[in-house]
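1. My questions are about this predicted structure, shown below with the sequence.
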Amino acid sequence: MKNDNKQEPCGWCLSDPIYRDYHDSEWGVPLRDEQRIFEFLLLEGVQAGLSWITVLKRRENYRLVYDNFDAQKIAAWSDQRKQAILSDARIIRNRLKVDSAQRNARAYLDMRDQGLTLTDYFWAFVEGEAIQNSFEKLSDVPAETPLSQQISKDLKQRGFNFVGPTIIYAHMQAMGLVNDHLLSCPRHSACAALRVNG
């Protein structure tokens, strides 16, 4: 007899051990680490037009090439430095995305100069608590939402780019602003039990 209550991980993570580890340990976990939120934001921009696993497999390379996602260093990249990055085969070489990393680092530093952290910025949109969704099938999970559209619009006004509503929704999922693990996935209840302030 079939057990309809059997718990299985979200189907999207089963193709690669790196994906499965990311799903099991990071995706959907409420994140308040400023450095990692900035890292995810830049990596989500790199993902545009690509699969997340393509970027995830190069995350350590990006940490090396992108100065460990130090916003001050990225904001100060010279044209020569950016050209060297574009010649580095360890990352996805795309001029628009490299330029975007610098632009977003500068926009982020402007936010900080105004006394606003990315942590406080993003979590304010959900009043400090992750949105707990109850999706049963992968096809139920949206690519974007009215909230991701709102955040995207605001970030663009602040000078960020490669922050369209689909990219921002992926970012919200990655940093645990929303819990989009399927109800059949054991990580759904595990992430729901976590509290961003606790």
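-> Perfect, I can see it now.
2. CA only for contacts and neighbour counts going forward, please
-> Noted.
3. which SSE is G45 in?
-> helix 34-47 (DSSP states H and E).
4. Now tell me what touches the very next helix or strand once past that helix from outside.
-> For helix 34-47, the following helix or strand on the C-terminal side (DSSP H and E) is helix 52-56. With C-alpha atoms under 8 Å, 6 or more residues apart in numbering as the test, helix 52-56 has contacts from 18-19, 43-44, 46-47, 92.
5. Use this one as the comparison:
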Amino acid sequence: MFEFLLLETFQAGLSWITILRKRENFRKAFDNFDYTKIAEYDQSKIDALLKNKGIIRNKLKVYSAIVNARAFMAIQQEFGSFTHYIWGFVNHAPIQNQWQHEQAIPATSKQSDALSQDLKKRGFKFVGSTVIYALMQATGMINDHVESCFRYNAV
């Protein structure tokens, strides 16, 4: 789950394909998305990340990965798991939308608004409602496949 969160936060303001093409570089650079290691990054590791041409070298986003790793662990302690916490925003069941056209798919929802706001209160960075809506789509919390899509019923 932290991998999705980290990739979505780095994707903010960029195209998703850019992040997908760099996914393995992110995996190597960020210790296989091990949030316990990321939470402990020091300045030398941050400097190395900012010089790594294989990832997005945005200083604020690199720092946010560390802040978010720490906040991720705090949520695990409070709720037992991050997954349990975020799924609570959709009553622990996926939202099954019924869109006819891609143009109808929103960029946010009341659930992503609420989750975004709560994450921000808990200290997370780069977790606006649009980023969180994309996270919810990527993790199966929201099915936004149009009804004519071959994946609609499978998801």
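-> Okay, I see it. This is a predicted model, so every value here is computed, not measured.
6. Residue most distant from the centroid, structure 2?
-> S148 (26.7 Å; C-alpha atoms, centre = their mean).
7. that older thread, would you mind checking which of the contacts of helix 52-56 of structure 1 is nearest to V65 of structure 1?
-> I92 (10.9 Å; C-alpha to C-alpha).
8. Point to the residue nearest the middle of structure 1.
-> Nearest to the geometric centre of structure 1 sits H171, at 3.2 Å (C-alpha atoms, centre = their mean).
9. before we move on, back to that, may I see the buried residues of the helix holding G45 of structure 1?
-> By neighbour count with 16 or more other C-alpha atoms under 10 Å, helix 34-47 of structure 1 contains the buried residues 37-47.
10. That helix packs against which elements?
-> Secondary-structure packing of helix 34-47 of structure 1 (3 or more C-alpha pairs under 8 Å, 6 or more residues apart in numbering; DSSP states H and E): helix 52-56, helix 95-113, helix 118-124, helix 165-174.
11. one step back: with respect to R59 of structure 1, which of the buried residues of helix 34-47 of structure 1 is nearest?
-> Closest to R59 of structure 1 out of the buried residues of helix 34-47 of structure 1 is L43 (7.9 Å), distances taken as C-alpha to C-alpha.
12. how about I167 of structure 1, what's its match in structure 2?
-> If you follow I167 of structure 1 across to structure 2 using TM-score structural alignment, you land on V131.
13. What of Q114 of structure 1?
-> Match for Q114 of structure 1 (TM-score structural alignment): E78.
14. I'd like the distance between its match and Q111 of structure 2.
-> Relative to Q111 of structure 2, E78 of structure 2 is positioned 20 Å away (C-alpha to C-alpha, to the nearest Å).
15. more crowded one of those two?
-> Neighbours per residue (other C-alpha atoms under 10 Å) separate E78 of structure 2 from Q111, with Q111 holding more: 19 against 10.
16. and the nearest residue to the residue farthest from the centre of structure 2 once chain neighbours are set aside, helix, strand or coil?
-> Spatial nearest neighbour of S148 of structure 2, excluding adjacent residues (C-alpha to C-alpha, 6 or more residues apart in numbering): Q100 at 7.3 Å. Following DSSP: H, G, I helix; E, B strand; the rest coil, we place Q100 of structure 2 in the coil state.
17. What residues does the aligned residue in structure 1 for Q100 of structure 2 make contact with?
-> Per TM-score structural alignment, the equivalent position to Q100 of structure 2 in structure 1 is E136. Going by C-alpha under 8 Å, 6+ apart, E136 of structure 1 touches 182-184.
18. Shared with structure 2, which of the residues you listed?
-> Retained contacts for those in structure 2, judged by both residues aligned by TM-score structural alignment, their matches' C-alpha atoms under 8 Å, are 182-184.
19. Give me the subset of the residues you listed that lies in helices.
-> With helices taken from DSSP state H, there is no overlap with the kept ones among the contacts of E136 of structure 1.
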